[in-house]
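Student: Everything below, folded, please.
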Amino acid sequence: MKAIIMAGGFGTRLRPLTINIPKPMVPVANLPMMEHVVNLLRLHGFDDIVSLLFFQAEVIKNHFKDGRRFGVKMDYLQPDQDYGTAGAVRYAADFCDETVMVISGDVLTDFDLASAFRFHKEKEGDATILLTRLENPLAYGIVITDADDRITRFMEKPSWGEMFSDTINTGVYILEPATVRMIPPKTNFDFSQNLYPIMLQKNMKLLGRITEGYWRDIGNIEEYSEAHRDILAGRVRLAFGAEKLTQDDAVIYKQPGAEIADGVVFGQTVLLGQKCRIGAGAKIANSIIGDGVVVGEDVQINDAVIWSDTVVDARATIDSAIVTSRVQVGRKASILDKAVVADDCRIGAGATIKANVKVWPGKIVDDGAIVSSSIVWGEKWNRELFTDSKVSGLGLTELTPEMAVKLGAAFGASLGRKQRILTSRDASDASRLLKRSMMCGLMATGVDIDDLEILPTPVLRRALRHGSYAAGIYIRHNPSDYNVVDIIFFDGSGLDLPTAKSKKVERSFINEDYPRASMAETGHLEEQERLFDTYRDDFLETIDQEAVRDARFRIVIDYSYGSAGQFFPEITSALDIDVLGVNAYPNPARAAQHAGAIGEKIHQLGTIVTSLSADLGVIINPSAEKMIVIDEHGRQIDDQLLLLMGLDLYLRTHAAKRIAVPVDASMGVEKIAAGYGVEVKRVRNDHLAMMDAHIRGGADFVGGTRGGFIFPNFQIGSDAMYAIANFLEMMAKTNARLGDLRPLFSNYIRKNVSVPCPWGKKGQVMRTLIMSTEDKERQLIDGVRVFEETGWVLVAPDRLTASFGILAEADSESTVDKIIKQYADLVEQSQD
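Tutor: This next block holds a predicted model:
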């Protein structure tokens, strides 16, 4: 039978283990991960194998050659670029002239592949995904199957709110030739994000088989260590090819040629590699010792993994650490909890490598030195670089100027030479320094830059949307923590940078793969001083200026020390709005504020509004994307009420067909929209989903539940400045005041409670919730939203705590209490 091994992984999150070898060749129990996969395939009758290679392909070819040594026939294909998981398999279409097993070369599993293959054939599937259940499924694609084992719902790497099951896609697939041919050739195409959704849409036979046995995706250092603990505990079936010895309660697996001196004490389970030598008096517990390793006298090794040809001198200690190949560990040296020492390092006598430290290949640690922070090549980044479209870190400590240069170069390389981008920032010196550092890297790769200096984020976003730019970058201090700097990336349309593109930048950054431009191709820098003028002019053209001017509004704006205080007054002045601005000068050090400080600002602003008889007050957040509104009576309008008021005013003054709101928005939205015959689309409660509701969903108005509004006639994302002007225009046209509208939308009762739930039970609870509400009207957008009696309930796992949040809304308090109790009981019972 035929199999394809996906062996192109970079192993970025496993660095420094994967500096010198590709991820599939990282040793697990003294054999490369991929060799375990080959052994499993052969065991179940898959002996005709093609390996799809990409990164450091020669290392894999040199090890497996034609496969005969491993009892299989091995061929290789290397796509000319990264086509994604499915795109890579399409590259092997000629090989797929019969049903084929597809498996990753960097997983550890003992699944019964032959049984799964028979299942696929008996069910006559177009494709079968092997499934398993995990306590925390967030890093994987989650799946629901029906009684006939057909997959009915699929989502790749959900958030906690999107998680509807604890059953995950293991990345092991059985595919028919016709299914492989559905994949477009030489196109970036993913199984989970592209092929399988198409198959579901076409009602093809996409099957899921919950498979018994062990499975672990070894994606990071912690998973790597846990895999070895599982191996030593016997949780996974692996053949060690070793003599089994016992010493008291300890079990020792001794591979050929291993030598054990007198007086060695073993604990728990230990694997000794070929031709290793263990010195007298050594104490080794629950550890893997690689081939050719020399362990000196009285050495103590506990819960450790040591690769081949490393020497550990007398009386050294390695505790819960990983030491890779050809390392010299000096006499009395200590390598402590979760530390990693990579290839060809020399750790001096008496030196200490402290917990969590990573030492990159080839480093020398002096005798007696104490290493408490990682020693890397330059300023390497030791975790995932991007969070969504942002790179965040401690300013000038984690996000250093040197790192920013490299990040700029990596981003520039992903764009290509002579592309033009926009850059902007907040008012801090640190942001300016990091922006200029990034500019150096960008220009060195041939990217031209139009720099906007200090501007609010919405100005940059709109300039991208309506300009001819390849991308944009905005640098700011994090609104919640002044010490953290955010580098935010946008695509050429002003949207947040998609994950596929951020991953490409991350790979270039980690691998330092960013070719420099020639002298003639060096990027050009130009300062654009008039883009705000364009923003202002376009802004005013889309507002009914006469209506706003005639209303003679008086308002109070707290600019939260953001850059909007420098620019928005030009617009309000043009509209003849009488504005008292407070905290209107840029000061990033004072912009980041905790909830208590914001509460005090709301109280102070309410006092100012009433004392001046103002029409309203607004607190704009530092990036000028969201707002908190105070009515003319000095009372805060909470976000839900503000959404209902804004929607009502919008539909009174605009012709709309479709509007979008987050899943947790009040049911008053539908009641208001129904009066105007307008369709309501509910989306996830995040900014990207709100933008997508307009871009792909065609929404005419997008209202958030966190003070953000999108008016698509002008802006692609939330823009507090434009929202203020729109609210004033709508109030002028309807002769309405927000305080007068409050009683119209205050008859909805909302309550929320938190129900404790261990992290490991959340997927199980979500699966039970899905099954128990199948016969009810519901929405599966961000949690489970179920319609009950005269209200609804939203049940979702909390992202930060071991609990579930339950939010209910109805027209009476008794109904809300009844709904909350019903679902709180269900969450508690589902944990059993």
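
Student: make it CA atoms for all contacts and neighbour counts henceforth
Tutor: Noted.

Student: quick one: contacts for Phe266?
Tutor: Contact partners of Phe266, counting by C-alpha atoms under 8 Å, 6 or more residues apart in numbering, are Gln247, Ala250, Val251, Ile252, Lys283, Ile284, Ala285.

Student: What helix or strand is it located in?
Tutor: Per DSSP states H and E: Phe266 is located in strand 265-272.

Student: and after that strand, which helix or strand comes next?
Tutor: Sequence order places strand 277-278 as the next helix or strand after strand 265-272, per DSSP H and E.

Student: before we move on, which element is Val827 in?
Tutor: Under the criterion of DSSP H and E, Val827 resides in helix 813-829.

Student: just Leu769 next, same as before
Tutor: For Leu769, the host element (DSSP H and E) is helix 762-772.

Student: Can you identify the element that follows that helix toward the C-terminus?
Tutor: strand 778-779.

Student: So which residues make contact with that following strand?
Tutor: Here strand 778-779 makes contact (C-alpha under 8 Å, 6+ apart) with Val784, Arg785, Val786, Phe787.

Student: from the residues you listed, which is closest to Ile289?
Tutor: Using C-alpha to C-alpha, Val784 is the member of those that lies nearest Ile289, at 48.3 Å.

Student: Would you mind listing the residues in contact with that closest one?
Tutor: Taking C-alpha under 8 Å, 6+ apart, we find Val784 in contact with Phe164, Leu769, Ile770, Arg778, Val793, Leu794, Val795, Ala796.

Student: before we move on, what about Thr18?
Tutor: Thr18 makes contact with Phe10, Gly11, Thr12, Val26, according to C-alpha under 8 Å, 6+ apart.

Student: Quick check on those residues: which are buried?
Tutor: For the contacts of Thr18, a neighbour count by 16 or more other C-alpha atoms under 10 Å gives the buried set as Phe10, Gly11, Thr12, Val26.

Student: so what's the closest residue to the second one other than its chain neighbours up against?
Tutor: Yep, that's Gly11 we're talking about. Ranked by C-alpha to C-alpha, 6 or more residues apart in numbering and with sequence neighbours excluded, the top spatial neighbour of Gly11 is Lys23, at 4.8 Å. Counting by C-alpha under 8 Å, 6+ apart, Lys23 touches Ala7, Gly9, Phe10, Gly11, Leu14, Asp106.

Student: Here is a second sequence; please produce its structure as well for comparison:
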Amino acid sequence: MSKNKELLKKDDIVQAVLIADDFSEEFDLVTKNTPFVLLPLVNKPILDYTLEFLASGGVDETFIFCCTHSDAIKEYISNAKKTAIWANVMDVHILISESCTSLGDCLRDIYAKGVIRGNFVLVEPGVISNMKLLPILQEHIATLKKDKGATMTLVMQETGLEQNGLCSMEETLIVTNDTKQVLLHRRLANYEENKIKLPLEMFLEHAEVKIWYNPRDTHISICGPNVLPLFADNFDYQTRWDFIRGIMMVDEVDDSTIYCHVLSDGQMGAAITSWDMYQSISWEVIAGWFYPITFKTQAPITFGKSIVKGEKCLVSSTATLVNCILGDNVKIGEDVSLKNSIVFSNVKVDQASEIYNCIIGKDSILSSKSKLKNKIYCDSQEVDRVPLPKICADPFDGFETSDSEDESYTTSPVPDDTKMFFSEVMDSLERGIEDKLQCHNLILEINSSRYAYNVSLKEVNYFVCKAILSLPFQLQDGSQYLQALSRCLAYFSPILKNYIRDDDSMNDCLQAVQDVAIANNELSSCIVKVLNWLYDKDFLSEDVISSWFSNLDNSVSIYSKVVPFVKWLQEAEEETSDDEDD
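Tutor: Here you go, the predicted model:
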């Protein structure tokens, strides 16, 4: 038993309430015959992610509240209990009420049933997380002892400016004090004024005030015993936001308080509240942000172009796929262009079709030369998918190679981001070679770090190559630099192959070789051997090496050392040309 579990009373059972319906029209087109929580997220039902999170977080008993498609959910849970890991550690019950039309109605019905015995975890639909629930629950219980009016602890995710995976409709400003009590909670999406005034008393009455701009709402809340009675007494509380606003603004409940816990240290939480969030979270799952909560795939990921395939997929060799997730039994015809899209199971896309930034529902058939852009398509119907402003629009943007991407190697939106990215890549590679980790797992870590620090593809190529060249200096195995570097190059060849794919990435690699060699005599003395190895393994081409050398300053220390190698390349090329002429 964990230390946090021991802190709870022996007769306390950690309970959770999971609302299965989203009560919006966002997903109506694809949920006519399928429950929202059973929609696939990277080829695994959303419900699986949520239950796995709750079980691993220490929840003993979960109540799934269904308003629609209850039979499908009951059947799924019944079958999953035979094999699911969560079934061994957590009891799952299903509550049904077809008359409920909001989260508030569901909670009032649960209160009437009397199944919740105290504090509980409220989980809204579409949640995925790897957070440790028990410490947050224990923190909430400790707060209740000090503040009898404490009702709810909101769980938020710390984020960076303009980070992907944020919904502009949930843009929020939260102010807390040193006890994490929420002093102000303001939704900014529909806020009419362009300024928010913070009372001076807020700063005078509290020793510490923290202002959180736009943390990601995980849609997970730790609720006290008084939450359900408050919903029961206030029928105008239809959503959790209604509840928060009521507690924060209405005088009649001014003895009640709300607290906020902000996740950090690798703990993640998110909820699928829109198609844009669905697509963003899909990429975060692929990148490993929610590890150890992860997806299942029968086919390997094509890392270079971010493609995940389900079982029994048939893709034509002439089709172009970039940043795509394919469900089971998907058939992609000849000359199809499929980019930034998610395709559910049993879909057929006929030849010469062009699909961009779309969600294609289950069992759909797209005839030849179909053209869809920014659409949700299902049952021969389509609706426009209007991208949300800025951060939620096209969450895959920035992960696709662009010919126009000409950022410098050290340019980044935040000055220290590239340094932090380089440091994390170094840590991943060092751990990878010492623990003999598979390179495809390391690529996931690198892509995850790229996403976290918002670095460009050019910077990723450069710093990955620089890290491999620099790693021998950190390996304390007593070997000489060249010997250690040879080991690194051989071991990390799959990583180099993943990132060095065209002339631009070759130039990024050569820039890294040049910079490390100029700064370190160890590489400078063996630079020709390194260049020859990269050339021999087809990571560098003759033309790119020659072009790089022609722009190399002849005053730098490595220039004279590289001259014989470049001359040999040129002579070999001339001899090859002569042989072809003969």
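
Student: circling back: which elements pack onto the helix holding Leu769 of structure 1?
Tutor: Secondary-structure packing of helix 762-772 of structure 1 (3 or more C-alpha pairs under 8 Å, 6 or more residues apart in numbering; DSSP states H and E): helix 813-829.

Student: In structure 2, what range does the helix it packs on match?
Tutor: Residues of structure 2 offer no counterpart to helix 813-829 of structure 1, counting by TM-score structural alignment.

Student: residue ranges for the helices of the stretch 451-582 of structure 2, please.
Tutor: Ranges of helices within the stretch 451-582 of structure 2 are 457-470, 481-491, 493-499, 503-519, 521-525, 527-536, 542-550, 559-581, based on DSSP state H, counting those that start in this stretch.

Student: want to throw those into JSON lines with distance to Val336 of structure 2 and mean neighbour count?
Tutor: Shown next, in JSON lines, are the helices of the stretch 451-582 of structure 2 (distance: least, C-alpha to C-alpha, whole Å; neighbours: other C-alpha atoms under 10 Å):
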{"stretch": "helix 457-470", "distance to Val336 of structure 2": "25", "mean neighbour count": "23"}
{"stretch": "helix 481-491", "distance to Val336 of structure 2": "36", "mean neighbour count": "17"}
{"stretch": "helix 493-499", "distance to Val336 of structure 2": "23", "mean neighbour count": "18"}
{"stretch": "helix 503-519", "distance to Val336 of structure 2": "25", "mean neighbour count": "20"}
{"stretch": "helix 521-525", "distance to Val336 of structure 2": "45", "mean neighbour count": "17"}
{"stretch": "helix 527-536", "distance to Val336 of structure 2": "34", "mean neighbour count": "17"}
{"stretch": "helix 542-550", "distance to Val336 of structure 2": "31", "mean neighbour count": "15"}
{"stretch": "helix 559-581", "distance to Val336 of structure 2": "37", "mean neighbour count": "13"}
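
Student: Distance to Arg216 of structure 2 for those helices - can I get that in CSV?
Tutor: Shown next, in CSV, are those (distance: least, C-alpha to C-alpha, whole Å):
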stretch, distance to Arg216 of structure 2
helix 457-470, 25
helix 481-491, 38
helix 493-499, 31
helix 503-519, 34
helix 521-525, 44
helix 527-536, 43
helix 542-550, 44
helix 559-581, 50
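
Student: with the contacts of Thr18 of structure 1 in mind, which one is nearest to Ala92 of structure 1?
Tutor: Phe10 (20.1 Å).

Student: Return the residues in contact with the closest one.
Tutor: By C-alpha under 8 Å, 6+ apart, the contact list for Phe10 of structure 1 reads Thr18, Pro22, Lys23, Phe55.

Student: Could you measure from the aligned partner of the first one in structure 2 over to Leu41 of structure 2?
Tutor: With TM-score structural alignment as the criterion, the equivalent of Thr18 of structure 1 in structure 2 is Thr31. In this structure, Thr31 of structure 2 and Leu41 of structure 2 are 14 Å apart, going by C-alpha to C-alpha, to the nearest Å.

Student: Likewise for Thr143 of structure 2?
Tutor: 35 Å.

Student: same deal with Tyr356 of structure 2?
Tutor: Distance from Tyr356 of structure 2 to Leu41 of structure 2, by C-alpha to C-alpha: 19 Å.

Student: now the helices: where do they sit in the stretch 701-832 of structure 1?
Tutor: Counting by DSSP H, counting those that start in this stretch, the helices of the stretch 701-832 of structure 1 are 720-734, 738-741, 762-772, 813-829.

Student: May I see those helices arranged in CSV, with mean neighbour count and distance to Ile620 of structure 1 as well?
Tutor: Formatted as CSV, the helices of the stretch 701-832 of structure 1 follow (neighbours: other C-alpha atoms under 10 Å; distance: least, C-alpha to C-alpha, whole Å):
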stretch, mean neighbour count, distance to Ile620 of structure 1
helix 720-734, 21, 6
helix 738-741, 16, 18
helix 762-772, 20, 36
helix 813-829, 17, 33
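
Student: export those helices to JSON lines and tack on distance to Phe701 of structure 1?
Tutor: Shown next, in JSON lines, are the helices of the stretch 701-832 of structure 1 (distance: least, C-alpha to C-alpha, whole Å):
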{"stretch": "helix 720-734", "distance to Phe701 of structure 1": "11"}
{"stretch": "helix 738-741", "distance to Phe701 of structure 1": "19"}
{"stretch": "helix 762-772", "distance to Phe701 of structure 1": "31"}
{"stretch": "helix 813-829", "distance to Phe701 of structure 1": "29"}
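
Student: For Pro756 of structure 1, find the nearest of the ones you listed.
Tutor: helix 813-829 (7.9 Å).

Student: show me the contacts for Thr318 of structure 2.
Tutor: Thr318 of structure 2 makes contacts with Glu334, Asp335, Val336, as judged by C-alpha under 8 Å, 6+ apart.
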